[in-house]
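Engineer: A structural model of the following input is requested.
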Amino acid sequence: MQSRKLLVKTCIGDLVERCGFYPLNGGKLDLAKSIIATFPSLSVQVAGQGEGFEHFYDPASHSGFLEIKLHNLRCNLQQEERRYRKRKVTSDQGETHTFNATETENDNTTNE
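Structural biologist: Predicted coordinates:
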C-alpha cells in the first residue's frame, strides 16, 4: 500500500508538472494505462470486467487513485490558482447557499 501511494504521488507530480493541476482526461487515462503496462501486477479487474487500470483512473466515473490525489492537491491551491471557486448566493428567503461555480479563463464578458 505504501509503495502504491508513493507511485501515485510520483506519477501525479510528473503529470502536474507537465499539464497543470487540471489535466485532461486523456492524460490521466494514459497515465493509468502506462502504470499497468509498467507494473502488470498492479492490474485489478473488478468482476472480470475492464482492462485492469480502472482503480487508478476510471474515465466513466472520473474516479480512482489518480483523481483522488489530484483532488487533494487542488484543495491546497491558492485562490488565484483554482479553476473552480466557491461563491455564496442569497435566495429570496434570505438563506445563503455556497456552491462551486466554473470560471473559465477566456470568459471576460459580462451579461448585461
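
Engineer: going forward, measure contacts and count neighbours with C-alpha atoms only.
Structural biologist: Noted.

Engineer: pull out the buried positions in whichever strand or helix holds Ile35.
Structural biologist: Assigned by DSSP states H and E, Ile35 belongs to helix 25-38. Neighbour counts over helix 25-38 (16 or more other Cα atoms under 10 Å) mark Lys28, Leu29, Leu31, Ala32, Lys33, Ile35, Ile36 as buried.

Engineer: all helices in this protein, in order from the N-terminus.
Structural biologist: 2-19, 25-38, 65-75 (DSSP state H).

Engineer: the inter-axis angle of the longest one versus helix 65-75?
Structural biologist: The reference is to helix 2-19. 60 degrees (axes from the mean of the first three to the mean of the last three Cα atoms, to 10 degrees).

Engineer: next, the angle helix 2-19 makes with the helix holding Ile35.
Structural biologist: Going by the same axes, to 10 degrees, helix 25-38 makes 140 degrees with helix 2-19.

Engineer: and this one, so I can compare the two:
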Amino acid sequence: MHQGLVAVAIENENKQEPGIIALYRSDSLELITTYPAGALPDMVSFSKDGQYIAAANEGEPNADYSIDPEGSVTLIDLKSGPLDAVVTQIDFREFNEATPVMVNCLRTSYFSSERNRRARPGA
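Structural biologist: Predicted coordinates for the structure are as follows:
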C-alpha cells in the first residue's frame, strides 16, 4: 500500500497463464485499473517513493510439467499516473546458460556498482 493505493497480485484461473496486478483505492476499494503480469504473480510491492510497483511472477509448472512458464518480474512505472503506467516484463533467460562463475561475477559487478552509485554525492 502506498498513499491510498493498494496493489494486488491476481493469478489466472489457469496458473500457467499470465495473471494481473490490480490497483485499488484503499479507502473505497474501488478498482482503478489492472496491469498484465507474468504467470502466477506474487509478492507485490511499491517502491519507497511510490513511482513503481514490482511483482515476482512465480511461473509454476502444471502437474505433469508439460507446461512450465518461466519466472519473471513485472515492473510497473507509475510516474505518468496509474492510467498511463508503463509495464515491463523482465525475464531471466540470459541466466539460463550462465555458469556459477558468471553468476557470481554478475552479482559482484551489480552490487559493486550499486554501492558506488550510492556513495557518490547526489546519487
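
Engineer: would you pull the TM-score for this pair?
Structural biologist: The TM-score (TM-score structural alignment, normalised by the length of the first structure) is 0.25; 54 aligned residues with a Cα RMSD of 4.9 Å.

Engineer: now the helices of the first structure as a markdown table including distance to Thr98 of the first structure?
Structural biologist: Shown next, in a markdown table, are these (distance: least, Cα to Cα, whole Å):
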| stretch | distance to Thr98 of the first structure |
| --- | --- |
| helix 2-19 | 28 |
| helix 25-38 | 27 |
| helix 65-75 | 16 |
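
Engineer: relative to Arg85 of the first structure, which of those is closest?
Structural biologist: helix 65-75 (11.0 Å; Cα to Cα).

Engineer: may I see the buried residues of the closest one?
Structural biologist: So, applying 16+ other Cα under 10 Å, buried residues of helix 65-75 of the first structure: Phe65, Leu66, Glu67, Leu70, Arg74.

Engineer: need those residues in a markdown table (columns: distance to Asn100 of the first structure).
Structural biologist: Output for the buried residues of helix 65-75 of the first structure, formatted as a markdown table (distance: Cα to Cα, whole Å):
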| residue | distance to Asn100 of the first structure |
| --- | --- |
| Phe65 | 23 |
| Leu66 | 22 |
| Glu67 | 18 |
| Leu70 | 17 |
| Arg74 | 13 |
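
Engineer: of the residues you listed, closest to Arg18 of the first structure?
Structural biologist: Leu70 (13.5 Å).

Engineer: quick one: Ser72 of the second structure from Arg117 of the second structure, how far?
Structural biologist: 26 Å (Cα to Cα, to the nearest Å).
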